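[1] Structural data only, the sequence is not supplied:
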C-alpha cells in the first residue's frame, strides 16, 4: 500500500530526539499560518485537531494531519517530510534544535492513485 506521507531518515532522527524531550508527538501540515506551509510538530495534546483535519498516516509513529482544504490541493501527491538547517518562525517542537521540518512532495503515479482511490478516503479527526 502506498503511503500518503513518508519521512526521510534524517527527519526520523530528529523526531526520535524530540520524543525523548517531549514524549508522544503529532504533526499538522500547515496551510499558511505561522511558518508558511511547513509541517508543524507538537507534543500530543498541544494542538487540537478537528473534524476538518484529515489523517494522512503516521511517520515515525506520529500521526500526521492536514486540513481538509489543504488536502484537496495535495491529495494527488505524496508528502515527504524532511529536515533542513535553520529555524522556522512557527511554534513547531524542532525550532530550538536549530532545524526545521520541510515538506517535499512527488505526484503519485497512476497506479498509486488507483490504489488510493480503491482504499477510500483517509479518515478525519474526531
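    Received it, and whenever you're ready, just let me know what you need. Just so it is clear, the structure is predicted and the values come from calculations on it, not from any experiment. Residues are numbered from 1 along each chain as shown.

[2] hey, let's count contacts and neighbours off CA atoms from now on
    Fine.

[3] which residues are contacting stretch 116-126?
    2, 49-56 (Cα atoms under 8 Å, 6 or more residues apart in numbering).

[4] whoops, stretch 50-57 was the one
    3-5, 63-68, 71, 122-126.

[5] ok now it, how far from the chain's centre?
    11 Å (Cα atoms, centre = their mean, to the nearest Å).

[6] Any buried residues in it, and which?
    Buried residues in stretch 50-57, counted by 16 or more other Cα atoms under 10 Å: 53-57.

[7] nearest to residue 23, of those residues?
    residue 57 (18.9 Å; Cα to Cα).

[8] from what I can see, the closest one looks like it's in a strand, true?
    Yes - assessed with DSSP: H, G, I helix; E, B strand; the rest coil, residue 57 lies in a strand.

[9] Now do residue 101: how many residues are near it, please.
    Applying other Cα atoms under 10 Å, we find 24 residues neighbouring residue 101.

[10] Show me the contact partners of the helix or strand harbouring it.
    Using DSSP states H and E, the element containing residue 101 is strand 99-107. Strand 99-107 is contacted from outside by 11, 37-40, 76-88, 94, using Cα under 8 Å, 6+ apart.

[11] got another, please set it beside the one above:
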C-alpha cells in the first residue's frame, strides 16, 4: 500500500504528547493563509472538515486532511509530517511548545503512481 502521508519519529513523539494533553487530534494542511502552507494540528472537533477537504490518511492515529485545490497540485507527492524548532501559527496546538510542524515531501515513483491510480480516490470530509 502506498501512503499519501507519513510522519517522522520526532513528530510522532510530539503528537503522542499533545494527544495526552488535548485528546484526539486532527491535521489539516493549510492552504497558505496565516502560516504559509504549514500543517495545522487541532483538537478533534475544533476544526470543521468540509466536502472540499481530502483525507490523505492517518499519522500517529490522527486523520490528515488537505484542501481539494491544494491536493490537485500535490497529488503526485507524498507528504511527510515533521517537527522543527521555532514558533508556528497560534492556531495549531504545538505553538506553545516552541516547535512547529512542517511538511516535507517527495515525488511518488512511477510504480507508486500506478498503485495510486488503481486505488479508489481519497475520501472527502464533511
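    Right, received. Where do you want to start? Since this is a predicted model, take the numbers as computed values, not measurements.

[12] Grab the longest helix from the first structure for me.
    Longest helix in the first structure, counting residues (DSSP state H): helix 9-22.

[13] Tell me the buried residues in that helix?
    11-12, 14-15, 18.

[14] Please, where are all the strands along the second structure?
    In the second structure, the strands defined using DSSP state E lie at 5-7, 25-29, 39-43, 53-59, 62-67, 77-85, 99-107.

[15] Can you spell out the matching residue range in the first structure for the fourth one?
    This points to strand 53-59 of the second structure. Aligned by TM-score structural alignment, strand 53-59 of the second structure corresponds to residues 53-59 of the first structure.

[16] what's the answer for the first one, then?
    The alignment of strand 5-7 of the second structure onto the first structure (TM-score structural alignment) covers residues 5-7.

[17] Just give me the mean distance for that stretch relative to the second structure.
    Once fitted to the second structure, stretch 5-7 of the first structure is off its aligned match by 0.1 Å on average (mean Cα distance after the TM-score superposition for the first structure).

[18] Centre of the chain to that stretch, how far?
    7 Å.

[19] Now the most centrally placed residue in the second structure. Nearest residue, chain neighbours left out?
    Nearest residue to the geometric centre of the second structure (Cα atoms, centre = their mean): residue 64, 4.1 Å. Leaving out its chain neighbours, the residue that sits closest to residue 64 of the second structure by Cα to Cα, 6 or more residues apart in numbering is residue 27, at 4.6 Å.

[20] what's around the aligned residue in the first structure for that neighbour, how many residues?
    Matched by TM-score structural alignment, residue 27 of the second structure corresponds to residue 27 in the first structure. Residue 27 of the first structure: 22 surrounding residues under other Cα under 10 Å.

[21] I'd say residue 27 of the first structure and residue 61 touch.
    No - if you go by Cα atoms under 8 Å, residue 27 of the first structure and residue 61 don't touch, sitting 10.6 Å apart.

[22] Common neighbours of these two, please.
    With Cα under 8 Å, 6+ apart as the test, residue 27 of the first structure and residue 61 reach no residue in common.

[23] and the closest residue to residue 43 of the first structure other than its chain neighbours, what does it touch?
    Leaving out its chain neighbours, the residue that sits closest to residue 43 of the first structure by Cα to Cα, 6+ apart is residue 25, at 4.3 Å. Shown in contact with residue 25 of the first structure (Cα under 8 Å, 6+ apart): 19, 41-44, 62-63.
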